[in-house]
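S.K.: Sequence first, predicted model second:
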Amino acid sequence: MSAIMDTAANANRQAATMDNNPAEAPAVTIAPLPLPKTGNRRSSMPSWLMQIIAPLLGLAFLVLVWQIIAMNNSQFPTPLLTLQEALKLFADPFYRTSPNDQGIGWNILASLQRVGVGFGLAALVGIPLGFMIGRFRFLSSMFGPIISLLKPVSPLAWLPIGLLVFKSANPAAIWSIFICSIWPMIINTAVGVQRVPQDYMNVARVLNLSEWKIITKILFPSVLPYMLTGVRLAIGTAWLVIVAAEMLTGGVGIGFWVWDEWNNLNVPHIIIAIVVIGVVGLLLEQLLVALAKAFTYEQVAN
């Protein structure tokens, strides 16, 4: 019993000594608390499945909002009613009973034809002009104020000028496409030429290359990404403008078809036309994106 009491007394004296002399106390190591892992966690869902589900959820949300609007407005068609009308409409999209009564397929083709002609003319004029403006400082100073003045003008403001000059609705619509498509091509091409590294031009001067070789061997490969960006911007603007121009000029076209359906108070057909316009515009843009990827070369890091 006395031995136990002596041991306890020694322990108490040792603890008191440590309290009076902290330096002699043994170091105590406190293990850090484990922190929650907040790093980038990989989703358990495969990426290809996410690329499918995410757009479908977006479309489902759009349809839900559409259904809510239709429930609160009796004049607005429901998604189901619009789908039924679309199935009837696309069952025979290329019928033709009269010049003013044609299927939606013919109207889309008529609009695409106008866009193709106006856009092609704009490319033939705008891209070479952009090369010259970017290449020669005098031309840049000469055309710069003109472009700055005319570029902000709405394309539809040019439609009366086209009707006055061409005396016909179809050339006037093509003129509107041309005038709205040419500015992105000129500006992006000119900027691309001006951003070609000066070292390339110095090498061309040392080698005494002709202007044609400078354009084809140096400028064109360097400017191609800028030029294709201008083409993409131009085709999107052209498709927007043709719908509005056809509403004003009439005839055959998706824009005139929308306006005609509005006069008939056929709201489901108007919604179908809106979807068709969006899908066609998306396909045109994706086509040009694929073209840009095919002709654009990226630097690969070693």
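M.R.: That came through, no problem.
S.K.: going forward, measure contacts and count neighbours with C-alpha atoms only.
M.R.: OK.
S.K.: number of nearby residues for Ser141?
M.R.: Residue neighbour count, defined by other Cα atoms under 10 Å, stands at 11 for Ser141.
S.K.: how close does it get to Trp106?
M.R.: 45 Å (Cα to Cα, to the nearest Å).
S.K.: another one to put next to it:
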Amino acid sequence: MKNFIIQSKYKNFLIILFWIIIWEIFALIINQEIYLPSPISTFQSLYKLLFSQDTYITILYSTYRTLFGFFISCILGIIFGYFCGINKYLFDLFNPLVSVIRTIPVMSIIIIAIIWFKDTNVPIFVAFLMCFPIIWTNTIYGIKETDIKLLQMCKVYNISKIHIVKSVYFYSALPYIKSGMLSALGISWKVTSAAEVLSLPKYSIGSHLYDSKVYLEIPDLFAWTLIILFLSILFEKTLKLLFKMGDSND
């Protein structure tokens, strides 16, 4: 088992190294950092950013906006998903609205949000609106996949609806909710960064991305992109770890 873990780590390292080499080859071929900076210049920019206090303040604010929008979408998505999953009339009422939200282009939502909210609240609203349909849909799917025989047994033994919702529907929908949360978390980082680029709130990764583009500091642009990638992976792995801890406690 130990050897397998070591081999897996080496494998992941070699895969990352392979793509960095491919990146370096393309950078050498293009030979213009304004289009594609080399890995060396990108990591040099990243190194400078990591030794700047402003970088960590920026990461803190962007993380707050991302997670706040994500958590609101989880809470409301699960609550509304439960009610819509067990009540067909509520589902028919909310389904068109959620379908519209799901199909609206992200850029349209960002522009509308800029008109409606302060610049610092725009990313939160956009993250919420993009993640909510995922959580809502997964919750409903989980409830609809509840074992019919189990529900029939509950009916025979006159188990109250509250206990059915808490015990039967909850555990049926839980794997779907977890899957939806993981998907939504990854999307929330993308849409929050996009919203920050347009709304330009103070202390935001998006504003640094925008400045890098305006001043043609492309290595910085790539460095901030790597930071977003790292944060997304970090929080996704943290969420998976929390799910595993919760499963082990059960």
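M.R.: Yep, that arrived. The structure presented is a predicted model; accordingly, all values stated were derived computationally and were not measured.
S.K.: Please state their TM-score.
M.R.: Overlay of the two chains. TM-score (TM-score structural alignment, normalised by the length of the second structure): 0.89; 242 aligned residues with a Cα RMSD of 1.8 Å.
S.K.: Which helix or strand contains Ala113 of the second structure?
M.R.: Element membership for Ala113 of the second structure (DSSP states H and E) is helix 106-116.
S.K.: Which residue numbers in the first structure does that helix align to?
M.R.: Following TM-score structural alignment, the aligned partner range for helix 106-116 of the second structure in the first structure is 155-165.
S.K.: What are the buried residues along that stretch?
M.R.: For stretch 155-165 of the first structure, the neighbour count (16 or more other Cα atoms under 10 Å) marks Pro155, Leu156, Trp158, Leu159, Pro160, Gly162, Leu163 as buried.
S.K.: what do we get in the first structure for Asn158 of the second structure?
M.R.: Using TM-score structural alignment, Asn158 of the second structure sits opposite Asn208 in the first structure.
S.K.: And His197 of the second structure, what's its match in the first structure?
M.R.: For the record, residue 197 of the second structure is Val, not His. Val197 of the second structure maps onto Met247 of the first structure when the alignment is built from TM-score structural alignment.
S.K.: Leu80 of the first structure versus that match, what's the distance?
M.R.: Distance, Met247 of the first structure to Leu80 of the first structure, by Cα to Cα: 27 Å.
S.K.: now swap in Ala123 of the first structure and tell me
M.R.: Counting by Cα to Cα - Ala123 of the first structure and Leu80 of the first structure are separated by 42 Å.
S.K.: Of these two, give the one with the bigger neighbour count.
M.R.: Taking Ala123 of the first structure and Leu80 together and counting by other Cα under 10 Å, Ala123 has the greater number of neighbours (23 against 11).
S.K.: What sits closest to the equivalent of the more buried one over in the second structure if chain neighbours are left out?
M.R.: Using TM-score structural alignment, the partner of Ala123 of the first structure in the second structure is Cys74. Using Cα to Cα, 6 or more residues apart in numbering and skipping residues adjacent in sequence, the residue nearest Cys74 of the second structure is Ile135, 6.1 Å away.
S.K.: The one you found in helix, strand or coil?
M.R.: Here Ile135 of the second structure is helix, with the state taken from DSSP: H, G, I helix; E, B strand; the rest coil.
S.K.: For the corresponding residue of the first structure for it, give me its contacts.
M.R.: Matched to the first structure by TM-score structural alignment, Ile135 of the second structure sits across from Met185. Residues near Met185 of the first structure by Cα atoms under 8 Å, 6 or more residues apart in numbering: Ala122, Ala123, Gly126, Ile127, Gly130, Met227, Gly230, Val231, Ala234.
S.K.: helices or strands next to whichever helix in the second structure runs longest in the packing?
M.R.: Secondary structure of the second structure read by DSSP state H shows that its longest helix is helix 53-86. The contact analysis (3 or more Cα pairs under 8 Å, 6 or more residues apart in numbering; DSSP states H and E) places helix 53-86 of the second structure against helix 88-103, helix 122-144, helix 170-199, helix 205-214.
S.K.: buried sites along it?
M.R.: 55, 58-59, 61-63, 65-74, 77-78, 80-85.
S.K.: check contacts around the match of Ala123 of the first structure.
M.R.: Taking Cα under 8 Å, 6+ apart, one finds Cys131, Phe132, Ile135, Met181 in contact with Cys74 of the second structure.
S.K.: Name all residues that make contact with the residue nearest to Ile111 of the second structure when sequence neighbours are not counted.
M.R.: Nearest residue to Ile111 of the second structure, sequence neighbours excluded (Cα to Cα, 6+ apart): Leu198, at 7.9 Å. By Cα under 8 Å, 6+ apart, the contact list for Leu198 of the second structure reads Ile110, Ile111, Gly206.
S.K.: now these in CSV, with distance to Lys11 of the second structure?
M.R.: Compiled in CSV, those are given as follows (distance: Cα to Cα, whole Å):
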residue, distance to Lys11 of the second structure
Ile110, 40
Ile111, 43
Gly206, 33
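S.K.: Leu17 of the second structure: which of the residues you listed is nearest?
M.R.: Gly206 (27.6 Å; Cα to Cα).
S.K.: residue in the first structure matching the closest one?
M.R.: In the first structure, Gly206 of the second structure lands on Gly255 (TM-score structural alignment).
S.K.: The nearest residue to its match once chain neighbours are set aside: neighbour count?
M.R.: Of all residues not flanking Gly255 of the first structure in the chain, Val243 sits nearest, at 4.1 Å (Cα to Cα, 6+ apart). Neighbour count of Val243 of the first structure, defined by other Cα under 10 Å: 20.
S.K.: next one: Leu49 of the first structure
M.R.: The burial count for Leu49 of the first structure: 9, using other Cα under 10 Å.
S.K.: Kindly report the same for the one 5 residues further on.
M.R.: The burial metric for Ala54 of the first structure, expressed as a neighbour count using other Cα under 10 Å, is 11.
S.K.: ok, back up a step: the longest helix of the second structure versus helix 170-199: what angle between them?
M.R.: 140 degrees (axes from the mean of the first three to the mean of the last three Cα atoms, to 10 degrees).
S.K.: Between helix 205-214 and helix 53-86 of the second structure, find me the angle.
M.R.: Using the same axes, to 10 degrees, the inter-axis angle of helix 53-86 of the second structure relative to helix 205-214 is 120 degrees.
S.K.: chain center to helix 53-86 of the second structure: distance?
M.R.: 9 Å (Cα atoms, centre = their mean, to the nearest Å).
S.K.: distance of the equivalent of Arg65 of the second structure over in the first structure from Ile272 of the first structure?
M.R.: Matched to the first structure by TM-score structural alignment, Arg65 of the second structure sits across from Arg114. The spacing between Arg114 of the first structure and Ile272 of the first structure, counted by Cα to Cα, is 21 Å.
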